[in-house]
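Asks: Return atomic coordinates for the entry below.
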Amino acid sequence: MTADAPRQDRTSTEKTSYVRRFATTRTIMALLLREMTTRYGRSPGGYVWALLEPIGAIMIFAVGFSLLFNTPPLGSSFILFFATGFLPFNLYQNVSVMVARALVFSRPLLFYPAVTWVDAVIARFTLNALTGILVTFILFSGIILATETRTALNLLPIIQSVALALLLGFAVGVLNCALMGLIQVWDLLWSVATRPLFLASGVLFIFEDMPQMAQSVLWYNPLVHILGIMRQGFFPLYEAHFVSVPYVLFCSLIPMFFGVLLLSRYHRDILNK
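Replies: Just a heads-up that it's a prediction; the model follows:
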């Protein structure tokens, strides 16, 4: 009898753990489907707009700079050069913004005991990460097939850049999710502070072309490293010696830690505001 008791306790614990994991997965999927319907199901074209927006931005920059310069900083295709900068930046930006508003978007549902702030954050990150990866893959494939780039792809840096952009976007989004709920004007302050980020991340240029003084400042922007890694995957002769993956990981894990810490401690206060 005494030997069977611990075995029954372990079985009961395992069943309880399985039920909780199943309930969490089901909740995340429900939140994910709700957001898909809300964001893409109510507008004409739906997911088509997720493709048209980056295509429009890349084309505008490519045409504009082709009128000013004979060749892009790397390679021979302005469209491919700007795509290697814009798409990872856009991936980071979309994920960070959407994750930051996870609690606001799912606020009515978070008052139910079955739905937690973790479910809301994971669901929003998953949908936007998968959408961003799909858009990036489709656009890069279309550019390579439609233009005579003659590029030799190196998949490892491309995958690494996408993964780091998602990680950084998630980390910044989680921290901002907490700070926007705790500090009323944080959304406005962050928007103003990061307005020059597009230019300061190397979307329109490469790091090596900047003056030495600018390089010493821009190096501390983790997006510069992410974009440098991406361009190494499309331009075989380009070697971004300034890139530091540990630095990008450091810039991602620190805000992620504090974001999760603040949300776990103050998510109830944020929801009740």
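Asks: use CA for all of it now, contacts and neighbours both
Replies: Noted.
Asks: where exactly do the helices run in the stretch 51-200 of the chain?
Replies: 78-100, 102-105, 117-146, 155-182, 186-193, 197-200 (DSSP state H, counting those that start in this stretch).
Asks: Could you dump those into TSV with distance to Phe69 and mean neighbour count added?
Replies: Shown next, in TSV, are the helices of the stretch 51-200 of the chain (distance: least, C-alpha to C-alpha, whole Å; neighbours: other C-alpha atoms under 10 Å):
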stretch	distance to Phe69	mean neighbour count
helix 78-100	10	24
helix 102-105	42	20
helix 117-146	20	18
helix 155-182	27	23
helix 186-193	31	12
helix 197-200	18	15
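Asks: how far out from the middle of the chain is stretch 255-272?
Replies: Distance of stretch 255-272 from the chain centroid (C-alpha atoms, centre = their mean, to the nearest Å) equals 20 Å.
Asks: The structure of the following sequence is requested for comparison with the preceding one:
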Amino acid sequence: MARSGIEVQRAVIKALFMREIKTRFGKYRLGYLWAVLEPAAHLMVMIGIFGYVMHRTMPDISFPVFLINGIIPFFIFSNITNRCINAIEANQGLFNYRPVKPIDTVIARASLETIIYVIVYLILMSVLGVLGERFAFHNILTLASAWFLLVLFSCGIGLVFMVVSNAFPETEKFLPIATKPLYFISAIMFPLHSVPKEYWHYLTWNPLVHVVELSREAVVDGYISEGISLDYLLTSTLFVFFFGLMAYYNNEKAMLTS
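Replies: I've put the predicted structure just below:
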């Protein structure tokens, strides 16, 4: 019995997903533990550097909880977009099989990064809970919605990066660097309300700011961030995602023959 196109694509993505897991973690002695160690080490360094100052600046908020709800969303965005850059090169031989398309590699890589960092987030938040840090998941729907839109937004940027890097291979080194400044303007290290209102428009155009602040609102009691909108996040995400799909659709044949 012939399988439908969706069933074939699902099987392709599953196979690519398993291949990504083996490629990503199979060569390391500590395996999956590295996925937890990277953000945990980053978190500890930031707490060590800024913990005392931020505790005095935000005495009513757990700084580790505040920080992790900024770092993990940014890692999801950064890893998905950066891993899309060389997705074609890493899977070039597989495109000889007609069912395998470049977009399948993006879906597989984005799915893996999302699963990894959701698990890492839950582990680190659990550790913080055991250590006595204060937080409560009082708005799971907002948190899940913000992160789902984050993944779509990241996939949209990732598709654009994949198209650009395939057309201009020399940009492979530049594109990851281009996203680095977002770390400093995405409210990861500071709350939006600490910035004077007249400067908010310089920051709130960035959808990552909305993801980060919505994540904090969902887990920190009394944390309210004016100027943040789930509607804006939805609109900007759909625009970027469909722009990425159009860029991919118009260049798919060129990517398969390059």
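Asks: How alike are these chains, TM-score-wise?
Replies: Once the chains are laid over each other, their TM-score by TM-score structural alignment, normalised by the length of structure 2 reads 0.90; 257 aligned residues with a C-alpha RMSD of 2.0 Å.
Asks: coming back round to it: Thr24 of structure 1 is nearest to which of the helices of the stretch 51-200 of structure 1?
Replies: helix 117-146 (7.1 Å; C-alpha to C-alpha).
Asks: how far out from the middle of the chain is the closest one?
Replies: 8 Å.
Asks: swap in stretch 75-85 of structure 2?
Replies: The mean C-alpha position of stretch 75-85 of structure 2 is separated from the chain mean by 6 Å, C-alpha atoms, centre = their mean.
Asks: Could you do stretch 233-249 of structure 1 as well?
Replies: Going by C-alpha atoms, centre = their mean, where stretch 233-249 of structure 1 is centred and where its chain is centred differ by 18 Å.
Asks: repeat for stretch 20-31 of structure 1
Replies: 22 Å.
Asks: which bit of structure 2 covers it?
Replies: Structural correspondence for stretch 20-31 of structure 1: residues 5-16 of structure 2, per TM-score structural alignment.
Asks: ok so, going back, minimum distance to Leu262 of structure 1: which of the helices of the stretch 51-200 of structure 1 has it?
Replies: helix 155-182 (6.1 Å).
Asks: Where does stretch 204-223 of structure 2 end up in structure 1?
Replies: The aligned range for stretch 204-223 of structure 2 is 219-238, by TM-score structural alignment.
Asks: Next, the buried residues of that stretch.
Replies: Buried residues in stretch 219-238 of structure 1, counted by 16 or more other C-alpha atoms under 10 Å: 219, 221-235.
Asks: Leu234 of structure 2 against Leu150, yeah?
Replies: No: contact status for Leu234 of structure 2 versus Leu150: not in contact, 9.3 Å apart, counting by C-alpha atoms under 8 Å.
Asks: Relative to Ile206 of structure 1, which of the helices of the stretch 51-200 of structure 1 is closest?
Replies: helix 78-100 (9.1 Å).
Asks: tell me the angle of that closest one relative to helix 155-182?
Replies: Counting by axes from the mean of the first three to the mean of the last three C-alpha atoms, to 10 degrees, helix 78-100 of structure 1 lies at 40 degrees to helix 155-182.
Asks: Helix 78-100 of structure 1 packs against which elements?
Replies: On a contact count with 3 or more C-alpha pairs under 8 Å, 6 or more residues apart in numbering; DSSP states H and E, helix 78-100 of structure 1 meets helix 48-68, helix 117-146, helix 155-182, helix 222-234.
Asks: Same list (those) but as JSON lines, adding distance to Leu261 of structure 1.
Replies: As requested, these are exported to JSON lines (distance: least, C-alpha to C-alpha, whole Å):
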{"stretch": "helix 48-68", "distance to Leu261 of structure 1": "32"}
{"stretch": "helix 117-146", "distance to Leu261 of structure 1": "12"}
{"stretch": "helix 155-182", "distance to Leu261 of structure 1": "9"}
{"stretch": "helix 222-234", "distance to Leu261 of structure 1": "22"}
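Asks: Thanks again, I'm all set now.
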